[in-house]
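Trainee: okay, structure incoming, though there's no sequence with it:
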């Protein structure tokens, strides 16, 4: 059983994943299904920087799990805060490709193996490329190209820094926020992301 995921992960290093469990779930919920695979060369570097800045600022330094952020999340929880997620882009890619969206303990445990496989078998550039082609940016919108065209009327290659930051800002809640019609909260989050974009490390991509 362990060999099958390894073979699939290796295949996805070279070929686009045809679909994800989340896409099927959302389609059954009548959210539609819009997706157009593009290479990373056809996605704005501003979106790459924005997503790394928003989701995983130590992406280039870790091996799938950000132990620094995980320790901070636990410390904050012990101090009385709500336990927050500390998932890396690699973990989110593994979840999107192979698992279900709910953040229960079983899913988090099952996430470990494909996360390690992806980090072992793919370069960082491929991880970002797959992530940006399967991640949900809105109801029925998967990947940077489909989202950019639906929300901003342009290709993913032509995204401005502001548009890129707005797309990154919706990722924690793509069904509840709209990058094309941002409210005050989303604009403020996008502005913070643009601030982080200036210093984020993308050398591995």
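Mentor: Looks like it arrived, so ask away. Owing to the predicted nature of the structure, the values given are computational and were not obtained by experimental measurement.

Trainee: switch to C-alpha atoms for all contacts and neighbour counts from now on
Mentor: Will do.

Trainee: okay, strands next: where are they in the chain?
Mentor: 34-35, 136-138, 141-142 (DSSP state E).

Trainee: as a markdown table, those with mean neighbour count and distance to residue 28 would be great.
Mentor: Converted to a markdown table, those look like this (neighbours: other CA atoms under 10 Å; distance: least, CA to CA, whole Å):
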| stretch | mean neighbour count | distance to residue 28 |
| --- | --- | --- |
| strand 34-35 | 18 | 14 |
| strand 136-138 | 26 | 15 |
| strand 141-142 | 26 | 14 |
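
Trainee: another structure for you, compare them:
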């Protein structure tokens, strides 16, 4: 009887080890998720005060092009009209939402998905922490991280980082590099027209030009200039200008 019992135990051991494999995989997957979440949380806190040295998209473009043009400019060294132009162009309700513009989302759905509804906060999360593309995984991560960034970062910091990581032409990142590239001036010396044109080429910087604007870009720039003046007058620029 003892021999039979030991034989059964020997036979059962490999089967039990096989059954334990999914549990081990799940445990390791859970640990990896926790580690990744901790790293991202640490980076969100870190980049609230430290400038992101590079982004995943910049790395990809740098490898493809053999280098980039980019100079970080503190928001104090960027013409205020540039920040207002970016917000007017990309996210006019930036000061009134917590990371997601529900009105813009509803309008985009009603429009059949023809218009975008991403806020500046979402775009910063995508540009700084994630990758470009329309995968469900990236959109889910973006949705999870955006409220955290809104909670930890100030609105002023979000605008500052956005203006410094946005692409304005092939291999041209940040408004200071863009101002020099298109107009031969620093970000601090941008005029209202130049700022509106830079904002107008987003989100298609490779297909539009700020120095040789098409009729579409000129019309869009005029609308952005009006919008920038409007949000300054009605107080919707207060959260990032104070």
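Mentor: Here it is on my side, so go on. Fair warning: this is a prediction, and the values are worked out from it, not measured in the lab.

Trainee: would you list the strands of the first structure in TSV and tack on distance to residue 10 of the first structure?
Mentor: Converted to TSV, the strands of the first structure look like this (distance: least, CA to CA, whole Å):
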stretch	distance to residue 10 of the first structure
strand 34-35	22
strand 136-138	23
strand 141-142	22
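
Trainee: quick one: closest of those to residue 161 of the first structure.
Mentor: Each of the strands of the first structure has some distance to residue 161 of the first structure by CA to CA; the shortest is strand 136-138, at 16.3 Å.

Trainee: so the closest one matches what in the second structure?
Mentor: Using TM-score structural alignment, strand 136-138 of the first structure corresponds to residues 167-169 of the second structure.

Trainee: need the counterpart of residue 194 of the first structure in the second structure.
Mentor: So, by TM-score structural alignment, residue 194 of the first structure is matched to residue 225.

Trainee: grab the nearest non-local neighbour of its match.
Mentor: residue 196 (5.5 Å; CA to CA, 6 or more residues apart in numbering).

Trainee: what's the matching residue for that neighbour over in the first structure?
Mentor: In the first structure, residue 196 of the second structure lines up with residue 165, judged by TM-score structural alignment.

Trainee: tell me the contacts of its match?
Mentor: Applying CA atoms under 8 Å, 6 or more residues apart in numbering to residue 165 of the first structure gives the contacts 46-47, 50-51, 190-191, 193-194.

Trainee: make a PyMOL selection of the buried ones in those.
Mentor: Here is the PyMOL selection string for the buried members of those, based on 16 or more other CA atoms under 10 Å:
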select buried, resi 46+47+50+51+190+191+193+194
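
Trainee: now the contacts of residue 165 of the first structure in TSV, with distance to residue 63 of the first structure?
Mentor: As requested, the contacts of residue 165 of the first structure are exported to TSV (distance: CA to CA, whole Å):
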residue	distance to residue 63 of the first structure
46	23
47	22
50	20
51	18
190	27
191	28
193	23
194	25
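
Trainee: from the contacts of residue 165 of the first structure, pick the one nearest residue 67 of the first structure.
Mentor: Nearest to residue 67 of the first structure, judged by CA to CA, of the contacts of residue 165 of the first structure is residue 51 at 19.1 Å.

Trainee: verify the contact between the closest one and residue 168 for me.
Mentor: Yes - Residue 51 of the first structure lies in contact with residue 168 (CA atoms under 8 Å); the separation is 5.1 Å.

Trainee: ok, now how distant is whichever residue in the first structure pairs up with residue 82 of the second structure from residue 100 of the first structure?
Mentor: Residue 82 of the second structure maps onto residue 47 of the first structure when the alignment is built from TM-score structural alignment. Noted for residue 47 of the first structure: a distance of 25 Å to residue 100 of the first structure, by CA to CA, to the nearest Å.

Trainee: do residue 15 of the first structure as well
Mentor: Distance from residue 15 of the first structure to residue 100 of the first structure, by CA to CA: 22 Å.

Trainee: settle it for me: which of these two has more neighbours?
Mentor: Comparing residue 15 of the first structure with residue 100 by other CA atoms under 10 Å, the one with more neighbours is residue 100, at 14 against 11.

Trainee: counterpart of that one in the second structure?
Mentor: Residue 100 of the first structure maps onto residue 131 in the second structure, by TM-score structural alignment.

Trainee: who are the contact partners of that match?
Mentor: 56-57, 138 are the contacts of residue 131 of the second structure under CA under 8 Å, 6+ apart.

Trainee: thought residue 220 of the second structure was touching residue 202?
Mentor: No - with contact defined as CA under 8 Å, residue 220 of the second structure does not reach residue 202; the gap is 10.3 Å.
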